[in-house]
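Q: coordinates only, no sequence provided:
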């Protein structure tokens, strides 16, 4: 009985407080003081800002080597970084800007491209290295991966040979991509390719962690 009276008392206090607060509020037709919006000075942005993106369907895979649908591409573009980015400048012109690579150069004969990486880290704090880009490219070309976009890497020396090697006899060290050091990647092409730089912003040019992929196996992505 006592608990019932207590509940009634609490509800009464709550209702009274609600009425009191409602009475303190502005009337709907009451206008702010002349001279502008009185709430302008009170508006503050949250310290942490978020961008929400809505997808109409679930991505089929977040594996850069195996993904092939547009939804996956949209997610990977926002959470991963390829060597370069394709953007639009102030004149509406499509341009290729630095991404994971802060700079690059092409040899005089057009067959060698060298990319210098900027300092980056994975979400677990591990550094992003040139070897991880090399591993990702090799994995995409490996016929066991069965990547639908392996053909994008065909300008690289011996890429087609590796991708068609069903018997596993190809020496992966002969593939025309290697890490010179932790921050430098060198590509050797079969022949000069006028659109090679355009390939460097595709997801097949994203770094991949061998330790994570081997840990999760077929569940990766």
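A: Yep, it's here. These figures come from a predicted structure and were not determined experimentally.

Q: could you use CA atoms for every contact and neighbour count after this?
A: OK.

Q: pretty sure residue 181 is touching residue 130, no?
A: Yes. Look at residue 181 against residue 130 with C-alpha atoms under 8 Å: they come within range, at 7.0 Å.

Q: so for those two, which sits in the more crowded spot?
A: residue 130 (23 against 12; other C-alpha atoms under 10 Å).

Q: how about the secondary structure of residue 4?
A: helix (DSSP: H, G, I helix; E, B strand; the rest coil).

Q: so what's it up against?
A: With C-alpha atoms under 8 Å, 6 or more residues apart in numbering as the criterion, no residue contacts residue 4.

Q: and here's the other structure:
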């Protein structure tokens, strides 16, 4: 067990709140939080916000009571700390392989270091895909455009943790013409593994 909980020191909504985290894996954290009855909506990318009344229960269930400083130190050392910037919200997090973590983040800006940037082209209630089933790449001049969000990929290796951000940008009217393109509905099972799907759904539902 490597679940950590700090002291409830942060006031919000008429209550005091603590942080629940794991310095081993997000899978362990999600399972522990679910067993405590903490809703998934309380997940903040690398921790859960938990009310003061759950702290003692968390410790009784095996969580280690630590200071906030130690909790942050252990998350950083494990490569599990998510830098949170104003206006960003983590919509999904997965660990597809050991030492790899992927966050899908809603944000108006794609931070560096940059990777690939893709365009979201609405088409008949869905999105436009190329003949190969991928979103079209963003032209170089679109990089400064307000973004819908990004995929942040962490890879831990012998030299440390490498981070890359792949952005999702809205297409300008008439900007994209893709040969052999086809529209795809957002509930198409073939899109189930697409990292940008949470961002597309949010954007097209507005």
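A: Ah, there it is. Keep in mind the model is a prediction, meaning the values are calculated, not measured.

Q: got a TM-score for the pair?
A: Overlay of the two chains. TM-score (TM-score structural alignment, normalised by the length of structure 2): 0.23; 68 aligned residues with a C-alpha RMSD of 4.4 Å.

Q: ok, residue 18 of structure 1 to residue 137 of structure 1 distance?
A: Separation of residue 18 of structure 1 from residue 137 of structure 1 (C-alpha to C-alpha, to the nearest Å): 64 Å.

Q: who has more neighbours, those two?
A: residue 137 (24 against 12).

Q: same for whichever strand or helix holds the more buried one, what does it pack against?
A: Following DSSP states H and E, one finds residue 137 of structure 1 within helix 130-141. Applying 3 or more C-alpha pairs under 8 Å, 6 or more residues apart in numbering; DSSP states H and E, one finds that helix 130-141 of structure 1 contacts helix 159-163, strand 177-181, strand 184-188.

Q: would you list these in CSV and tack on distance to residue 212 of structure 1?
A: Putting those into CSV (distance: least, C-alpha to C-alpha, whole Å) gives the following:
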stretch, distance to residue 212 of structure 1
helix 159-163, 23
strand 177-181, 20
strand 184-188, 21
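
Q: other SSEs contacting the helix or strand where residue 59 of structure 2 lies?
A: Take DSSP H and E as the rule and residue 59 of structure 2 turns out to sit in helix 55-60. Applying 3+ C-alpha pairs under 8 Å, 6+ apart, we find helix 55-60 of structure 2 packed against strand 3-5.

Q: after the strand it packs on comes which helix or strand?
A: strand 10-12.

Q: report the buried residues of the next helix or strand along the chain from that following strand.
A: Per DSSP H and E, the first helix or strand lying C-terminal to strand 10-12 of structure 2 is strand 15-22. Buried residues in strand 15-22 of structure 2, counted by 16 or more other C-alpha atoms under 10 Å: 16, 17, 18, 19, 20, 21, 22.

Q: nearest to residue 161 of structure 2 among these?
A: Within the buried residues of strand 15-22 of structure 2, proximity to residue 161 of structure 2 (C-alpha to C-alpha) peaks at residue 22, which comes in at 17.4 Å.

Q: for residue 181 of structure 1, give me its contacts.
A: residue 130.

Q: wait, a strand at residue 95 of structure 1?
A: Yes. According to three-state DSSP, residue 95 of structure 1 belongs to a strand.

Q: could you check how far it is from residue 136 of structure 1?
A: 25 Å.

Q: looking only at neighbour counts, state which of those two leads.
A: Per other C-alpha under 10 Å, whichever of residue 95 of structure 1 and residue 136 has more neighbours is residue 136, with 21 against 11.

Q: good, wrapping up.
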